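[1] Based on what follows, work out the 3D shape:
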Amino acid sequence: MIENGAVLDTDTTREEVIVERSEPFQTLVSTLSRYLNKGGGRGAFITGPSGAGKTMLAERLQEQLRRERMAMESAYVNVWEYSSTSEVLVTALDEVGRHMNYDQRGTPHAELRRLLREAHDDPLLLVLDEVHQIEEPALVGQFLRMDGVFTVLICNDRFDLTRRLDRTSRVSGLRHVHLEAYRAETIERILRERIEFGLESGSVTDEFVLEVAALVEGDARLAIEALGVGVDDARSNNVRPIPGHWAEGAVDEAREIIRQRPLSRLNQTQRAIYEELLDCGGWVQMGTLDERLMARGIDVSRQTIRRHLDSLDHYNLCEQKGQTKGKRYRCVTG
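    The predicted structure is shown next:
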């Protein structure tokens, strides 16, 4: 059934998909070209819901640099995985300054920033994905003020980051590219292209494709994951083609797979918060959660706890209700 397994990988993009995002992509290209030619602008902000193609656009921008052999280097940092100031700086350095020797743990932040400035001869395209996860938002402003660095910030909602920044960050001057959720017919096209490129002819019914496209609410990542679930189930049960009535179950299972994936990437504090919510088994107020964390030896501010709770909520690992002091939280388990 499978001829090219890459089509079932949500991190793999097909060349044709960029057509559906050609306008925002050209906006990014023109903004970057203006920076290179005239020095205008310091970066761009890409926002939009999950599965709307934000990371894909940034990847294509990096590909454009390589394809056109533009005099610019690039670095990508997934801030969900590397959120501290040291981790962000070291990850960027590893991509553009592999020849440099330094103590990754013991080098002061100011020295890491200096090394990053000196690690590239040409201008640097720096992509910070899931940037709202950054522990020290002041680092964003430092990047935007750094000569020779064009910074692309990616997150679902610009407010998730800007509310934590001061006025000197320069974020307000960035070119903002917002992506709406894909239309159902676009999701259908994305799936059909992947099926044609990587699956044997006749492996999937039209009904399955149409049902999945209607159920995922514009989330391409969820649709591709559901296609993978359908293929796995079909192979396990020796069924061909994948029938339309499997679509709802495939989407539900794919949604749970995506929800579980961030669990392996939680840092120590995030995991402790998640485990305490899970252990409580119901709605918990901030005071109770703070006390339980203190009992575990985790001494962080309530502002930090709220930031991590927002991140868990963002990835559907917890939910919130209420306002200000009356706000309560509970774990999402399925």
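
[2] Every contact and neighbour count from this point should use C-alpha atoms.
    Noted.

[3] How far away from the center of its chain is the strand or helix carrying residue 293?
    Here residue 293 is covered by helix 286-295, with elements defined by DSSP states H and E. Helix 286-295 has its average C-alpha position 29 Å from the chain's average C-alpha position, going by Cα atoms, centre = their mean, to the nearest Å.

[4] Give the other helices and strands that that helix contacts.
    Where contact means 3 or more Cα pairs under 8 Å, 6 or more residues apart in numbering; DSSP states H and E, helix 286-295 is packed against helix 268-280, helix 302-314.

[5] let's see it at 7 Å
    When contacts are defined as 3 or more Cα pairs under 7 Å, 6 or more residues apart in numbering; DSSP states H and E, helix 286-295 packs onto no helix or strand at all.

[6] Between helix 268-280 and it, find me the angle.
    Here the directions of helix 286-295 and helix 268-280 differ by 120 degrees (axes from the mean of the first three to the mean of the last three Cα atoms, to 10 degrees).

[7] what's the angle from helix 286-295 to helix 302-314?
    Orientation check (the same axes, to 10 degrees): helix 286-295 against helix 302-314 gives 100 degrees.

[8] List the contacts of helix 286-295.
    residue 328 (Cα atoms under 7 Å, 6 or more residues apart in numbering).

[9] one more to line up against the first:
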Amino acid sequence: MIGDARVLQPEFVPREVEHRDGEVDALTNALDPITRGESGETAFLFGPSGTGKTCIAQYTVERLREQVVDIEYQYVNCWRDYTRYRALYRILEGIEGTLDIHRQSTPTDELSERLRSYDGAPYVVVLDEVDQLQDTGVLYDLYSTRDCTMVLVANRETDVFDDLDDRLSSRLHSARRVRFDKYGIDELVAILEARIKWGLTTDIDRAHLEHIADASAGDARIAIGILRNAARDAERAGREELTADLVDGAIPEARQQVRRTNLETLTEHQRVLYDIIDDQGEIDPGELYGQYQERVSDPKTNRTVRNHLQKMVHYDLVVAEGEKRARTYRVSDGGA
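    Reported below is the predicted structural model:
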């Protein structure tokens, strides 16, 4: 049943995208000056998880690279490379390599200076989960780099701009904003049909695809995960078609796969917060922050912790109930 397993992976970037023409056009227009030897506009892609932001960013840059021979490109996942040093190191990998950089001894300022002194081909940097950066000075480093164009990706606009200093905020205020809304059922069905066309050896009844889309609540990652798991189970069972029982069986696992991925990408401090909530069952913000301060040697500010909690709520790892002083946090059951 599975012809090309790569197509069913969440990180796969298709040759054609479904139901994101307006978003692709907006980002293409922001990057278009690069085709004329100029710097592109900073672009900011925001919206809920699973709405195609990362896919569209990578897809659009790849189309740009087909038009421009001399162009450098680097993708940085700021949830993984969240310190200024790690982000700069990853960015420099895309420009000139980092073989001569000693990760244990090269000062951060030296990396910053190397980036700012860059004088080569136009350079596009996609900063995914940009609100996870612990030091937004990275954005200033990039802004100050000649011929460098930034594509920023995050869930919410306020998560990025609220923590910027006035100098950087004013410079990025003119960024081209591209909003991504959750997919509808018909849109998710179209995405699944495209994956089936290139990844499976058999067609699947539309009713099953609509069921998958409905169970995904607008999240393409979950929808593709359900399809992948159901197709895998069908292949293992020696079946030649997808049935309702296979789809139903694949839904909880796909949700948990996305949840596990989100858990694995939590930073050290976010994981401490999550573990405290998990241990307590339910906890108020004051008690949570107190226990957090006891468990780490370099606790972040209360505001940063609130941002971490908002991020975990957004990714359905934690549930927030009540308002202000009456608010409590508990671990989400992941939609089970």
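
[10] if we can go back for a sec, the helix holding residue 293 of the first structure: average distance to aligned residues in the second structure?
    Compared with the second structure after fitting, helix 286-295 of the first structure has a mean deviation of 2.4 Å; criterion: mean Cα distance after the TM-score superposition for the first structure.

[11] Just the buried residues of that helix, please?
    Burial within helix 286-295 of the first structure, assessed by neighbour count using 16 or more other Cα atoms under 10 Å, is assigned to 286, 289-290, 292-293.

[12] any idea which of these is closest to residue 259 of the first structure?
    Nearest to residue 259 of the first structure, judged by Cα to Cα, of the buried residues of helix 286-295 of the first structure is residue 289 at 22.4 Å.

[13] Check the gap between that closest one and residue 316 of the first structure for me.
    The gap separating residue 289 of the first structure from residue 316 of the first structure is 18 Å, by Cα to Cα, to the nearest Å.

[14] now residue 200 of the first structure
    On the measure of Cα to Cα, residue 200 of the first structure and residue 316 of the first structure end up 35 Å apart.

[15] and these two? which has more neighbours close in?
    Between residue 200 of the first structure and residue 316, residue 316 has the larger neighbour count (other Cα atoms under 10 Å), namely 18 against 14.

[16] And the strands in the first structure?
    43-47, 73-78, 124-129, 149-155, 175-178, 284-285, 318-321, 328-331 (DSSP state E).

[17] got JSON lines for these, with distance to residue 37 of the first structure and mean neighbour count too?
    Shown next, in JSON lines, are the strands of the first structure (distance: least, Cα to Cα, whole Å; neighbours: other Cα atoms under 10 Å):
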{"stretch": "strand 43-47", "distance to residue 37 of the first structure": "14", "mean neighbour count": "24"}
{"stretch": "strand 73-78", "distance to residue 37 of the first structure": "15", "mean neighbour count": "19"}
{"stretch": "strand 124-129", "distance to residue 37 of the first structure": "14", "mean neighbour count": "23"}
{"stretch": "strand 149-155", "distance to residue 37 of the first structure": "13", "mean neighbour count": "24"}
{"stretch": "strand 175-178", "distance to residue 37 of the first structure": "16", "mean neighbour count": "18"}
{"stretch": "strand 284-285", "distance to residue 37 of the first structure": "53", "mean neighbour count": "16"}
{"stretch": "strand 318-321", "distance to residue 37 of the first structure": "46", "mean neighbour count": "16"}
{"stretch": "strand 328-331", "distance to residue 37 of the first structure": "49", "mean neighbour count": "21"}
